[in-house]
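**Q** coordinates only, no sequence provided:
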């Protein structure tokens, strides 16, 4: 429920910042107010409608975009078709597996009736809430929570191409694919199939990512770390590009938090990687903004924050610019959104400074020559020159000239 509880901040903060925001998987399936037809297809989901419309309400001048994501369960429910036809969503994302992790998504359920409802919708729920003995044990207090698991995907080229073509016919204007830290052959399939399907964006999520919906050891230790994964993706994309094949724009995710990491991610994957995906850090920014707003409202501001002021405008300097832009409507922007907007502004300013230092005055000019490998191992993995070798020929030429 992390995204649901913080959606107001994520949606408004992303919209006023002009960034793309993705509505994750399983929203309709978990929404207790969702309605389904006789074929099991969703015909109404107040929660998905809330998430999409909140972003659209605050979107500025067409910048950014709201994306609806679909996993195996969502495909059963016809979520993307519903989002396109009923909610006017133009960007959809197919998801192989769980992004940073290689199995299904998990949530915990502490209500028996809720667990039964989700089980009846076709999800895997452990232990089985329909078992009378399990119900008795739960009511007795023998255990406190059920687990909901999502089914894994088994992607094939034919099914993927058919799905993309179907979504285009339904009305999707832009189609994305998200995959993760799996075997290299699966990464090769994702890039090649995306090329053949002519999709708009391929997001690759390295191990180290995840928003807390999976076991901790899985996020930290399973799969391929982000730098390794992106290095493989660069090599595979270059092979296709050198053969004249279309290579979709690519995004890298997996543990990014600050502007120097963003710069390195864009540089390492240039010219194929155009974006960096983030989840945990924006969520953290929303939570911080929400917490500070609550402390201000209750008059219980921590000393470490009170030194900056006792209202949002004093503590978050960006509020002044937001007030110029939104006038009296700025009072409708929650503290969580202000926290996210402020975080994005910090990333923007920091990235501009790094780009200035590299004499790269637009993102399109960032390339692999802007970074160097500090170890031989990093050079071997990434193909980026070792620091003792970079610029060697140019330096020798200067030093040895008459």
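**A** Yes, it's here. Just so you know, these numbers come straight off a predicted model, no measurement behind them.

**Q** C-alpha only now, for contacts and for neighbours.
**A** OK.

**Q** and the biggest helix by length in the chain, what does it pack onto?
**A** With DSSP state H setting the assignment, residue counts place helix 335-357 as the longest helix in the chain. Contacts defined by 3 or more CA pairs under 8 Å, 6 or more residues apart in numbering; DSSP states H and E place helix 335-357 against helix 7-17, helix 259-269, helix 280-298.

**Q** immediately after it, which helix or strand?
**A** Using DSSP states H and E, the helix or strand that follows helix 335-357 in sequence is helix 376-382.

**Q** just so I know, which of the helices and strands packed on helix 335-357 lies nearest residue 390?
**A** helix 259-269 (15.0 Å; CA to CA).

**Q** next, the buried residues of stretch 151-165.
**A** 151-153, 160-161, 164-165 (16 or more other CA atoms under 10 Å).

**Q** contacts for that stretch?
**A** By CA atoms under 8 Å, 6 or more residues apart in numbering, the residues outside stretch 151-165 that reach it are 71-73, 96-97, 103-104, 123-124, 175, 189, 193, 196-197, 199.

**Q** next up, a structure to set beside the first:
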């Protein structure tokens, strides 16, 4: 199957909505079966929509809280369109000595917004969606062990059933307090930290005041959007009573849980769940600048900004605002995947994909730098799962001095690691491990993970409090991605992540070269033959 999809056949058959077509050779324009018949038992996107309407806009409702979702669309440009160039001679960042220039000595530490990182990763943002709450122990401890930033996402306090309010302001949240406490139990106090993200709903309930004053949170992240959707945060609520409570707390809940006809439809089973929506922000220059100043006055040591994959004018304006406010770092999130509940058509068809978005962000950063203006550190998000993608993103942002991009923000892949570690530990306990896995890696949880002995040595008796899911997240982030970065950087003969630059990359396609400004691989050092061989 060709890598670039040239048609829209996925529109009427998507695993994200669990829709199928009767035949495989569908119309490339509509995705419909060439002959659509009346007596068809298969539910395509059209027929599923005829029964379930707005539900079909979202990933399979039954999997909410136990899944994440992403776009199915090929955007014509991704990180595989760039290759990392290896070197034969020399070494930078270490002595040019074969006995000293060993790959495990490569320094992959970074610093984003003045926050030291053992690996150039921020994990999150994990907000009020069930998939975050259900896997919090794994995500928070695994991230802390890795020395990375953990971002607690939006709506956590207001969604907490045990939250206490006074005059519509949050006074206590068991969920938020537990999230911060869990991360910090295994935090070394130096690398990474926990950040709390706040949207319009959180600002109205004073979440930043609560977490700064009561939980000693030092990083507040204002949220302007995400790459998976542009209409605010959404979660699915299976309970009528819970939906009514959230409506009473000021959320938009659809369909209206207080409507008598909706109540009746819920009781008879035709309505199975409700949608909770967050309001979108409408940022204004003066308000934002004042807001950042006020956050610092309240005690926030670091103020950051998270934004989505908006059009180029919004990218430039956002960079300008971040510069004027001197935020510590800014996260740009490319299309199109989410940790919770994002409309499938929006994930597929809206917003700017990551490589395109980074190119726009870097153009803005260069202009600000040329104008002598403050340039905040940048974290880029949007579909990252491997060290090769991370290195390319960081290297592409270094025009000679140091990278503009200091970290990559990841969400879906750490959740996958958490899923797998927890699930296989449960299978082991039930003596239901796949035979092939058991034969290869053992039947005990301690045998599964290559990092078990290291964690036991480092944490002693506290090791018992590190869940299998947390070990899985740590092993994925630190042992796989961290070591993978060391190997790739050593291949470029650079022993420090900050030395990675655009000269370490080559474009494989005309589009990749045009968008990123990275030369085509057949044009890289094209003068070398004459210059070297005729000298």
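**A** Okay, I see it. Owing to the predicted nature of the structure, the values given are computational and were not obtained by experimental measurement.

**Q** TM-score for the pair, please.
**A** The TM-score (TM-score structural alignment, normalised by the length of the first structure) is 0.97; 400 aligned residues with a CA RMSD of 1.1 Å.

**Q** sorry, back to before: among the buried residues of stretch 151-165 of the first structure, which are in helices?
**A** Judged by DSSP H, the subset of these located in helices is 160-161, 164-165.

**Q** ok, now which ones touch residue 189 of the first structure?
**A** By CA under 8 Å, 6+ apart, the neighbours of residue 189 of the first structure are residue 157.

**Q** mind checking what it lines up with in the second structure?
**A** Mapped onto the second structure by TM-score structural alignment, residue 189 of the first structure lines up with residue 317.

**Q** cool, and residue 364 of the first structure?
**A** By TM-score structural alignment, residue 364 of the first structure lines up with residue 498 in the second structure.

**Q** one more: residue 78 of the first structure?
**A** Using TM-score structural alignment as the criterion, residue 78 of the first structure maps onto residue 206 of the second structure.

**Q** quick check: that match vs residue 475 of the second structure, distance?
**A** 36 Å (CA to CA, to the nearest Å).

**Q** same deal with residue 412 of the second structure?
**A** 16 Å.

**Q** same question for residue 486 of the second structure.
**A** Using CA to CA, we find residue 486 of the second structure at a distance of 15 Å from residue 475 of the second structure.

**Q** ok, back up a step: switch the helices and strands packed on helix 335-357 of the first structure over to TSV; also include mean neighbour count and distance to residue 225 of the first structure.
**A** TSV is the format used below for those (neighbours: other CA atoms under 10 Å; distance: least, CA to CA, whole Å):
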stretch	mean neighbour count	distance to residue 225 of the first structure
helix 7-17	26	26
helix 259-269	21	13
helix 280-298	19	16
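
**Q** circling back to that earlier point, report the contact partners of the match of residue 78 of the first structure.
**A** Shown in contact with residue 206 of the second structure (CA under 8 Å, 6+ apart): 169-170.

**Q** give me that answer again for 6 Å
**A** Applying CA atoms under 6 Å, 6 or more residues apart in numbering to residue 206 of the second structure gives the contacts residue 169.

**Q** do the one 5 residues further on as well
**A** For residue 211 of the second structure, the contacting residues are residue 217, taking CA under 6 Å, 6+ apart as the criterion.

**Q** apart from its neighbours in sequence, what residue is nearest residue 264 of the first structure?
**A** The spatially closest residue to residue 264 of the first structure, leaving aside those adjacent along the chain, is residue 371, at 6.9 Å (CA to CA, 6 or more residues apart in numbering).

**Q** which residue in the first structure lines up with residue 295 of the second structure?
**A** Structural alignment (TM-score structural alignment) places residue 295 of the second structure against residue 167 in the first structure.

**Q** for its match, give its distance to residue 268 of the first structure.
**A** Counting by CA to CA, the gap from residue 167 of the first structure to residue 268 of the first structure is 32 Å.

**Q** can you give me the buried ones in stretch 384-397 of the first structure?
**A** So for stretch 384-397 of the first structure, counting by 16+ other CA under 10 Å, buried means 384-386.

**Q** please read the previous query as pertaining to stretch 299-313 of the first structure.
**A** 301, 310-313.

**Q** can you flag which of those belong to strands?
**A** Per DSSP state E, strands hold no members of these.

**Q** follow-up on the earlier one: and which of the contacts of stretch 151-165 of the first structure is nearest residue 30 of the first structure?
**A** When these are compared for distance to residue 30 of the first structure (CA to CA), residue 123 wins out at 9.5 Å.

**Q** the closest one -> the second structure?
**A** With TM-score structural alignment defining the correspondence, residue 123 of the first structure maps onto residue 251 in the second structure.

**Q** could you report the neighbour count for its match?
**A** Number of residues near residue 251 of the second structure (other CA atoms under 10 Å) recorded here: 19.
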